[in-house]
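Student: this one's structure only:
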């Protein structure tokens, strides 16, 4: 199953990339929502091989994600892959400069079930793909609007 969303930020590409690559800020957001987030290589610079262990509760069960950085090409983009309980999740973020103060961000999410349980978990998501993609678009648009406002001061 593939989902994608696209939005624009009123900021230069380098600045935009740096905000999306602030993984510690995203870890803090997750912790505020009850997730446990640990970086597997604390102190090392972010790049291919960087990773996190994330535990959270969803639908009454504890879930584990182990996202690992597979691509790192500032300011063009990065990709993370996570394999959890037979579910392979790939998140690719790309940045395009539209001008000196404008950046387009594209977010692509691919979920693939390797185990029967993971395939069964994905089935209802496939049926609600349009709604999920709309929620992803809304979240990305909202985050980009926040970043644009932050940049404007």
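Tutor: Looks like it came in fine. Everything quoted here is computed from the prediction, not taken from an experiment.
Student: okay, CA-based contacts and neighbour counts for the rest of this
Tutor: Noted.
Student: nearest residue to the residue most central in space within the chain in space, please, no chain neighbours.
Tutor: By C-alpha atoms, centre = their mean, the mean C-alpha position of the chain lies nearest to residue 91, the distance being 5.6 Å. Sequence neighbours aside, residue 109 is the residue nearest to residue 91 in space, at 4.6 Å (criterion: C-alpha to C-alpha, 6 or more residues apart in numbering).
Student: number of residues surrounding that neighbour?
Tutor: As a burial measure, residue 109 scores 19 neighbours (other C-alpha atoms under 10 Å).
Student: any idea which helix or strand carries it?
Tutor: In this structure, residue 109 is located in strand 102-113 according to DSSP states H and E.
Student: next, the angle strand 102-113 makes with the following helix or strand past that strand.
Tutor: Using DSSP H and E, the helix or strand that follows strand 102-113 in sequence is helix 116-127. Relative orientation of helix 116-127 versus strand 102-113 (axes from the mean of the first three to the mean of the last three C-alpha atoms, to 10 degrees): 130 degrees.
Student: quick one on the thing from earlier: so how far is the strand holding residue 109 from its chain's centroid?
Tutor: On the basis of C-alpha atoms, centre = their mean, to the nearest Å, strand 102-113 is displaced by 8 Å from the centre of the chain it belongs to.
Student: who are the packing partners of it?
Tutor: Contacts defined by 3 or more C-alpha pairs under 8 Å, 6 or more residues apart in numbering; DSSP states H and E place strand 102-113 against strand 2-9, helix 13-20, strand 87-99, helix 116-127.
Student: ok, structure two:
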């Protein structure tokens, strides 16, 4: 299953990239939402191979996964890969400067099933594809808006 969305942010590319590569902020945000996040390793600087163990509930069942920074190109790309017991996935966040003060965020997520239970979970998501797509695009838009607001307040 693949999901994709694009949003524009009224902020320079370098500031947007700095905001989306602030992994400590994302860790705190996940913890506030009741998701357990454990960073593997002590180095706080973003680099390929950086990883997290993540635990939380999804669809009424405890889930855990390993999230890894698969690609990292400053100012343009962040790629993450995720491995769970029944699913695996990749996500890619690309930034494109539309002008000196405007940046486009493109987010792509691809999820594959590894087991029968993973196939059942993906099938239920595919049956609700329009709702899942709408929610995904809404979340990306919320993220872009929050990023824009946070950057405008700090300027």
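Tutor: Received the coordinates, thanks. Source: prediction; values computed, not measured.
Student: residue contacts, the residue nearest to residue 91 of the first structure?
Tutor: Residues counted as contacts of residue 109 of the first structure (C-alpha atoms under 8 Å, 6 or more residues apart in numbering) are 2-4, 89-92.
Student: relative to residue 31 of the first structure, how far out is it?
Tutor: Noted for residue 109 of the first structure: a distance of 22 Å to residue 31 of the first structure, by C-alpha to C-alpha, to the nearest Å.
Student: and whichever strand or helix holds residue 80 of the second structure, what does it pack against?
Tutor: Assigned by DSSP H and E, residue 80 of the second structure falls within strand 77-84. When contacts are defined as 3+ C-alpha pairs under 8 Å, 6+ apart, strand 77-84 of the second structure sits against strand 61-73, strand 87-99.
Student: which one of the contacts of residue 109 of the first structure sits closest to residue 73 of the first structure?
Tutor: Within those, the smallest distance to residue 73 of the first structure is 11.4 Å, found for residue 92 (C-alpha to C-alpha).
Student: wait, isn't that closest one in contact with residue 73?
Tutor: No. Counting by C-alpha atoms under 8 Å, residue 73 is not a contact partner of residue 92 of the first structure; they are 11.4 Å apart.
Student: and these two? which has more neighbours close in?
Tutor: When residue 92 of the first structure and residue 73 are compared for neighbours, residue 92 comes out ahead with 18 against 12, by other C-alpha under 10 Å.
Student: how about that one: what's its closest non-neighbour residue?
Tutor: Spatial nearest neighbour of residue 92 of the first structure, excluding adjacent residues (C-alpha to C-alpha, 6+ apart): residue 79 at 4.2 Å.
Student: residue 115 of the first structure too?
Tutor: Nearest non-adjacent residue to residue 115 of the first structure, counting by C-alpha to C-alpha, 6+ apart: residue 86, 4.8 Å away.
Student: isn't the one you found right up against residue 122?
Tutor: No. Judged on C-alpha under 8 Å, residue 86 of the first structure makes no contact with residue 122 at a distance of 11.1 Å.
Student: quickly list what's touching both of those two.
Tutor: residue 113.
Student: higher neighbour count, those two?
Tutor: Shown here are residue 86 of the first structure and residue 122; by other C-alpha under 10 Å, residue 122 has more neighbours (18 against 15).
Student: surely that one meets residue 114?
Tutor: No. Between residue 122 of the first structure and residue 114 there is no contact, the gap being 10.6 Å when judged by C-alpha under 8 Å.
Student: what comes up buried for the longest helix seen in the second structure?
Tutor: When the second structure is parsed with DSSP state H, its longest helix is helix 129-154. By 16 or more other C-alpha atoms under 10 Å, the buried positions in helix 129-154 of the second structure come out as 129, 133, 136-137, 140-141, 143-145, 147-148, 151.
Student: sweet, I'm off.
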